[in-house]
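Chemist: using only what follows, build the 3D model:
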Amino acid sequence: MNKWLLVLLFTCASTQAAEHGVKEISPGRLLLKEGEMAVGISPAPAKIERVLIIIHGRLRNAETYRQSAERAAEQAGQSANTLVIAPQFLNETDVALHPVADTVLRWQGNDWMAGGVSIAPFALSSYAALDQIIARLGDRRQFPDVKDVVIAGHSGGAQVVQRYALLSHGQPELKAAGVHVRYVIANPSSYTYFDERRPVAFNHARCPDFNRWKYGLTDLPAYAEGQTPAQLEENYVQRDIVYLLGQQDIDPNHPALDKSCEAQAQGAYRLIRGRNFFDFLKRSHPKELNQQLIEVPGVGHNGDGMFTSPEGQKVLFGQ
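Modeler: All right, here's what the predicted structure looks like:
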């Protein structure tokens, strides 16, 4: 097994149910510069050609998403060359409920979703944590065969992937190694727009934050420092991004749907919000857009159903 995987420190994870905390803390630990990242990881194949980084949603149930990603890889016949990594962005409630070392990174509430900074053991943006994980995959001494890195998320995880694709710093290690990066955004509640245009009319006076981060590019997090909105937009449209939308994700009253005025200005439900955002991209960048929208028939707001569908398997594993 390669050296990087051997730095995983395995601990017993409590499975005690909790109303506001995670039911389970992932057993693995990845050592980052600022602390240890809780992580779930699949058994490492002998030859790793693809790494699928799967991002959990608001429930922070990384193990559920790891298992779903592994199932998708197996059904696609790609288990023999795919490593699945499922980072877990713990918060203060989780570590109060479950015993973890002080060295394990944790965030305040849902700050991790928008690129916020960890509260312990040191300050680290959740997006910078992803940067560190991804950068290592370009190390040819440890990952000599990796050709593709796929960063995917569903629902709240898809919100993270969309914002990370927009703000993420360049990955010179991966580019130098010839590793291709794809972002898969499945059924998020909202998107970050590049300007003040929105597909649905709304009362600006009653919705003053409609263009603030994370719905727009006003008041960007510290992670984005040094990048102008124009640069962010230019980089974003050139990235390989797939919007994977369930054709039955059409409930305007879904309990996990963002119903804020900022989100409602993007559409009534997730399917139409995704279509509206992709139309916005095509109108703004009719020539240079390097992205696609793929709809999954018969699937609603179900991460496992999205990723294990034929359409999901195709975009995750490049078939």
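Chemist: going forward, measure contacts and count neighbours with C-alpha atoms only.
Modeler: Noted.
Chemist: how many other residues sit next to the residue lying closest to H285 once chain neighbours are set aside?
Modeler: Spatially, and ignoring its direct neighbours in sequence, H285 is nearest to V237 (7.5 Å; C-alpha to C-alpha, 6 or more residues apart in numbering). Residue crowding around V237 was assessed by other C-alpha atoms under 10 Å; the count is 20.
Chemist: how about the strands in this structure?
Modeler: Secondary structure of the chain (DSSP state E): strands located at 28-32, 35-41, 50-55, 82-88, 148-154, 180-186, 240-246, 291-296.
Chemist: make CSV out of those strands and add distance to F210 and mean neighbour count.
Modeler: As requested, those are arranged in CSV below (distance: least, C-alpha to C-alpha, whole Å; neighbours: other C-alpha atoms under 10 Å):
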stretch, distance to F210, mean neighbour count
strand 28-32, 34, 21
strand 35-41, 32, 23
strand 50-55, 25, 25
strand 82-88, 29, 26
strand 148-154, 23, 26
strand 180-186, 21, 23
strand 240-246, 22, 24
strand 291-296, 24, 17
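Chemist: run this one through as well so I can compare:
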Amino acid sequence: MKNILVLLSTLLFNCPATDAAVLPTGSGSFHFTVPQSTKKIEVFSYQPPEANARTPIVFVLTGLNRDADKYRDDWVENARKNKLIVIAPHFSQQDYPGSDGYNLGNIINSQTGKLNPQGEWAFSVIDSLFAEMQKQGITQQKSYYLFGNSAGCQFVHRMLTLMPAPKVKAAICAAAGWWTMPTPQTPWPYGLDNAPITVSQQQLAHYFALPVLITVGGKDDNPNHPLLRRSPQAQAQGDSRLQRAKAYFMAAEQQARHNIMPFNWQFTILSGVAHSGSKMSAYAAQQFGWFEQHGKFKVQDD
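Modeler: Have a look, this model is predicted:
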């Protein structure tokens, strides 16, 4: 099976542009060479039976452990039920070191403190990979769904804040440990003051207008969680992931209202759920399946 997947990986991104490539049915993996870079990223995939080039695609961003294969596996059952193709890129510690390299998108060189070229940003990988899948005929979709849990949610919300108009149809951001508030008064990286990338009002308006679901577990309220950042700036957002998620949503809503911008976000708390990537993945798959059918997320207020 491993040899078959290697062969499929070779075919996936090395066939002529006139020939449509295919993902393997079921679980698989392939390597993607990042444009304008020598980096190669291993990408874990799942394609349900009877999927085709019109099947919606979900990019899945992992938590701290960067276990893209496990996250892909957690999505399999619900991706099959909801007819979704799962793409989970693995950002290695070697190429994207530490929280600067992943959670903060590798926009800053941690050794020099200078802005990296855009081709080095982790954030740039998602649109580049999607564009290659379009080019190879793997997908006819014009946009994709985006999901991140924990550190992956940190990746997702900063990508949507800092990247101009990524090809995202809708996004779910779950249980970040701390956030970059979409406010110009709060210093980077906890806000946009003195951010290494200037975020225009147009970019913020695009982000606020995007269908985004901020979610967190009702039991993800441990102020002493060993992986929870406790800097004074993080503590100002709240003493737990639950409180910080609420604070982020409220800050975005207030910023949109202040600037008279459309605001299409929603917020949910999953009752009885603590800090769980597998439970958030199952919830997100169901939400994207609903969104694909109804054009909106299914929340209790609907």
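Chemist: quick one: V199 of structure 2 from T183 of structure 2, how far?
Modeler: In this structure, V199 of structure 2 and T183 of structure 2 are separated by 10 Å, where distance is defined by C-alpha to C-alpha, to the nearest Å.
Chemist: intersection of neighbour lists for those two?
Modeler: Counting by C-alpha atoms under 8 Å, 6 or more residues apart in numbering, the common neighbours of V199 of structure 2 and T183 are L192.
Chemist: ok, now which ones touch the counterpart of the residue nearest to H285 of structure 1 in structure 2?
Modeler: In the superposition onto structure 2, V237 of structure 1 corresponds to F208 when matched by TM-score structural alignment. Under the criterion of C-alpha under 8 Å, 6+ apart, the contact list for F208 of structure 2 reads A252, A256, M261, P262, F263, N264, W265.
Chemist: distance of F208 of structure 2 from A175 of structure 2?
Modeler: For F208 of structure 2, the distance to A175 of structure 2 (C-alpha to C-alpha) stands at 19 Å.
Chemist: just Q185 of structure 2 next, same as before
Modeler: Taken as C-alpha to C-alpha, the spacing of Q185 of structure 2 relative to A175 of structure 2 amounts to 24 Å.
Chemist: which one of the two has more residues nearby?
Modeler: The neighbour comparison of Q185 of structure 2 against A175 (other C-alpha under 10 Å) goes to A175, with 30 against 12.
Chemist: that one matches what in structure 1?
Modeler: Under the alignment (TM-score structural alignment), A175 of structure 2 maps onto N187.
Chemist: test my guess that that match contacts L271.
Modeler: Yes - applying C-alpha atoms under 8 Å as the test, N187 of structure 1 and L271 come out as touching, 7.1 Å apart.
Chemist: what residues are shared contacts of the two?
Modeler: Residues touching both N187 of structure 1 and L271 (C-alpha under 8 Å, 6+ apart) are L245, G246, D249.
Chemist: check contacts around the counterpart of the second one in structure 2.
Modeler: The reference is to G246 of structure 1. Superposed on structure 2 with TM-score structural alignment, G246 of structure 1 falls opposite G217. For G217 of structure 2, the residues meeting the contact criterion (C-alpha under 8 Å, 6+ apart) are A175, L242, I269, L270, S271, G272, V273, A274, H275.
Chemist: so what corresponds to the last one in structure 1?
Modeler: Under the alignment (TM-score structural alignment), H275 of structure 2 pairs with H301 in structure 1.
Chemist: what about its match, how many residues close to it?
Modeler: When counting by other C-alpha under 10 Å, one arrives at 24 neighbours for H301 of structure 1.
Chemist: leaving out sequence neighbours, find the closest residue to it.
Modeler: Nearest non-adjacent residue to H301 of structure 1, counting by C-alpha to C-alpha, 6+ apart: D249, 5.2 Å away.
Chemist: ok, now D251 of structure 1?
Modeler: In space, not counting the residues next to it along the chain, D251 of structure 1 is nearest to Y269; the distance is 6.0 Å by C-alpha to C-alpha, 6+ apart.
Chemist: map that neighbour onto structure 2.
Modeler: Counting by TM-score structural alignment, Y269 of structure 1 lines up with S240 in structure 2.
Chemist: gap between whatever residue of structure 2 lines up with A62 of structure 1 and F59 of structure 2?
Modeler: In structure 2, the position corresponding to A62 of structure 1 is occupied by A68, as judged by TM-score structural alignment. A68 of structure 2 sits 11 Å away from F59 of structure 2, going by C-alpha to C-alpha.
Chemist: give me the common contacts of those two.
Modeler: Counting by C-alpha under 8 Å, 6+ apart, the residues touching both A68 of structure 2 and F59 are A88, P89.
Chemist: got the contact list for the residue nearest the centre of structure 1?
Modeler: With distances taken as C-alpha atoms, centre = their mean, V161 lies nearest the centre of structure 1, 3.2 Å away. Counting by C-alpha under 8 Å, 6+ apart, V161 of structure 1 touches I55, I151, A152, G153, Y183, V184, I185.
Chemist: do you know how far the counterpart of the second one in structure 2 is from A79 of structure 2?
Modeler: The equivalent of I151 of structure 1 in structure 2 is L146 (alignment by TM-score structural alignment). For L146 of structure 2, the distance to A79 of structure 2 equals 14 Å [C-alpha to C-alpha].
Chemist: and if you look at Y46 of structure 2?
Modeler: Summarising the geometry, the distance separating Y46 of structure 2 from A79 of structure 2, computed by C-alpha to C-alpha, is 8 Å.
Chemist: next one: D100 of structure 2
Modeler: D100 of structure 2 sits 30 Å away from A79 of structure 2 when distances are taken as C-alpha to C-alpha.
Chemist: counting neighbours, go ahead and name the busier of the two.
Modeler: The residue with more neighbours, out of D100 of structure 2 and A79 and counting by other C-alpha under 10 Å, is A79; that gives 26 against 15.
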